[in-house]
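Asker: for reference, the sequence and a predicted model appear below.
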Amino acid sequence: MAHDLKGRTIAFLAAPAGAEQVEVTEPWDGLRRAGADVRLISTAGTEIQMYDGLDKGDTFPVDAPLGHSVPDAFDALVLPGGVANPDFLRTVPEAVAFVRAFFDTGKPVAAICHAPWLLAEADVVRGRTLTSWPSLRTDLGNAGALWRDEEVQVCEAGPNTLVTSRKPADLPAFVKTAVDVFAA
């Protein structure tokens, strides 16, 4: 990775259970290789349970609970998918507010797979072009987004940049683009 993210702290927001493991580990590793300090934030507990589809994956330690994390402490945000992860987070007002704060302060956000559900709940997709897991197309359109079936979509509408991808197969492009955007 050509860009240097030294001195940048990136938040990963995940529910206590349900995040797609590869959608955490690949961006995590790519951002760390680029020099970023990455932190796992969750709504509860000291670890989160990852999934590989519907099968349990590994557990990962939480760096800080959401209640003790402020968006000002981070330079960017990554939202991993998995069906259960964003579906749970969009019901937690503190998680929705945390996400919205990144948009309000103009910080970049990267979301993959089902994670844009949380963006719709935070009311930050209106007027933006993005992609996601295909089943979210109608939900995102109803929230005011223009949905595209593309490997990676970068939207610079509004004060911040939003990077989105559809699925685990898109991770190489998603990680490269997130590093590029977060380094800008």
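Answerer: Yes, it's here.

Asker: C-alpha from now on. contacts and neighbour counts both.
Answerer: OK.

Asker: skipping adjacent residues, who's closest to residue 79 in space?
Answerer: residue 111 (4.6 Å; Cα to Cα, 6 or more residues apart in numbering).

Asker: confirm that that neighbour lies within a helix, as I assumed.
Answerer: No - the assignment for residue 111, made by DSSP: H, G, I helix; E, B strand; the rest coil, is strand rather than a helix.

Asker: so who does it touch?
Answerer: Residue 111 makes contacts with 78, 79, 80, 81, 162, 163, 164, 165, as judged by Cα atoms under 8 Å, 6 or more residues apart in numbering.

Asker: one more to weigh against that first structure:
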Amino acid sequence: MGALTGKKVAILATDGFEQVELTEPMEKVKAAGADVDIVSLESGEIQGMNHDEKGDMFTVDKTINDVSAEDYNGLILPGGVLNPDTLRTNDKAVQFVRDFFVQHKPVSAICHGPWMLVEADVLEGRTVTSFPSIKTDILNAGGNWVDEEVVVDQGLTTSRTPDDMEAFCKKVVEELREGKHDRQTP
């Protein structure tokens, strides 16, 4: 039995996500025993990206209209520029992210993924990292931005780029294993 057996994890993504930022955490979480759903805005398939080149297509398991944070033990937010920029314009997707914080469940975001945390207004007083280009957005949202490989703040795991993937995935699994965390509700 894996460390995450019996746990269910959502990966929120849409077209334009950085492929490795979805596939690597998904593989590690599944290998640890969790069930994983790719949640998106619409059913069908979503387009992965390998930096600025099209990657593979991925099947959506559930739409944002059919899920609740109550259905999951944790959430993963991959980056890519287009992915979080599109997701943050969808009120249901933003509320889905916010609900994980209200329920004190682990959330992990990498690269541009923390844009969803800015939009969900859950960064006040938290220490996080991200792709450097969204540092100002994080600071303006009340977060404390640091340039580190991986940062964990009360169940919120963040990393900068695919170069940080090994450390990111390790902490994602650890935080999901620990489960609920004490933290302030937004």
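Answerer: Perfect, thanks for sending it. Bear in mind the structure is a predicted one, so any value in this text is a computation, not a measurement.

Asker: for the contacts of residue 111 of the first structure, which one is nearest residue 133 of the first structure?
Answerer: residue 165 (7.8 Å; Cα to Cα).

Asker: the closest one contacts residue 148, doesn't it?
Answerer: No - counting by Cα atoms under 8 Å, residue 165 of the first structure stays clear of residue 148, with 9.8 Å between them.

Asker: tell me, what's touching these two both at once?
Answerer: With Cα under 8 Å, 6+ apart as the test, residue 165 of the first structure and residue 148 both reach 130, 131.

Asker: compare these two (neighbour count), which wins?
Answerer: Neighbour count, other Cα atoms under 10 Å: between residue 165 of the first structure and residue 148, residue 165 has more, with 31 against 16.

Asker: the second structure: which residue goes with the more buried one?
Answerer: Per TM-score structural alignment, the equivalent position to residue 165 of the first structure in the second structure is residue 159.

Asker: how about that match, what does it touch?
Answerer: 109-111, 128-131, 148-151, 165, 168.

Asker: all strands of the second structure, in order?
Answerer: For the second structure, the strands defined by DSSP state E occupy 8-12, 17-18, 35-40, 45-50, 53-59, 62-63, 74-77, 107-110, 127-128, 144-145, 150-153, 156-159.

Asker: take those strands and lay them out in CSV including distance to residue 96 of the second structure.
Answerer: As requested, the strands of the second structure are exported to CSV (distance: least, Cα to Cα, whole Å):
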stretch, distance to residue 96 of the second structure
strand 8-12, 9
strand 17-18, 18
strand 35-40, 10
strand 45-50, 19
strand 53-59, 20
strand 62-63, 11
strand 74-77, 9
strand 107-110, 11
strand 127-128, 20
strand 144-145, 23
strand 150-153, 20
strand 156-159, 15
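
Asker: nearest to residue 37 of the first structure among the contacts of residue 111 of the first structure?
Answerer: Distances from residue 37 of the first structure to the contacts of residue 111 of the first structure, taken by Cα to Cα, are shortest for residue 78, at 12.6 Å.

Asker: how close does the residue mapped onto residue 38 of the second structure from the first structure get to residue 134 of the first structure?
Answerer: Under the alignment (TM-score structural alignment), residue 38 of the second structure pairs with residue 40 in the first structure. Using Cα to Cα, to the nearest Å, one gets 26 Å for the distance from residue 40 of the first structure to residue 134 of the first structure.

Asker: residue 90 of the first structure touches residue 115, doesn't it?
Answerer: No - taking contacts as Cα under 8 Å, residue 90 of the first structure lies outside contact range of residue 115: 9.5 Å.

Asker: which of these two has more residues huddled nearby?
Answerer: More crowded of residue 90 of the first structure and residue 115, by other Cα under 10 Å: residue 115, with 30 against 22.

Asker: nearest residue to the alignment partner in the second structure of that one other than its sequence neighbours?
Answerer: Alignment note (TM-score structural alignment): residue 115 of the first structure maps to residue 113 of the second structure. Nearest residue to residue 113 of the second structure, sequence neighbours excluded (Cα to Cα, 6+ apart): residue 79, at 4.2 Å.

Asker: residue 116 of the first structure now?
Answerer: residue 132 (6.6 Å).

Asker: give me the number of residues near that neighbour?
Answerer: 27.

Asker: spatially central residue for the first structure, please.
Answerer: In the first structure, the centroid-proximal residue (Cα atoms, centre = their mean) is residue 79; its distance is 1.5 Å.

Asker: and the aligned residue in the second structure for it, how far from residue 156 of the second structure?
Answerer: By TM-score structural alignment, residue 79 of the first structure lines up with residue 77 in the second structure. Residue 77 of the second structure sits 11 Å away from residue 156 of the second structure, taking Cα to Cα as the criterion.

Asker: ok, residue 114 of the second structure next?
Answerer: 10 Å.

Asker: cool, and residue 124 of the second structure?
Answerer: 12 Å.
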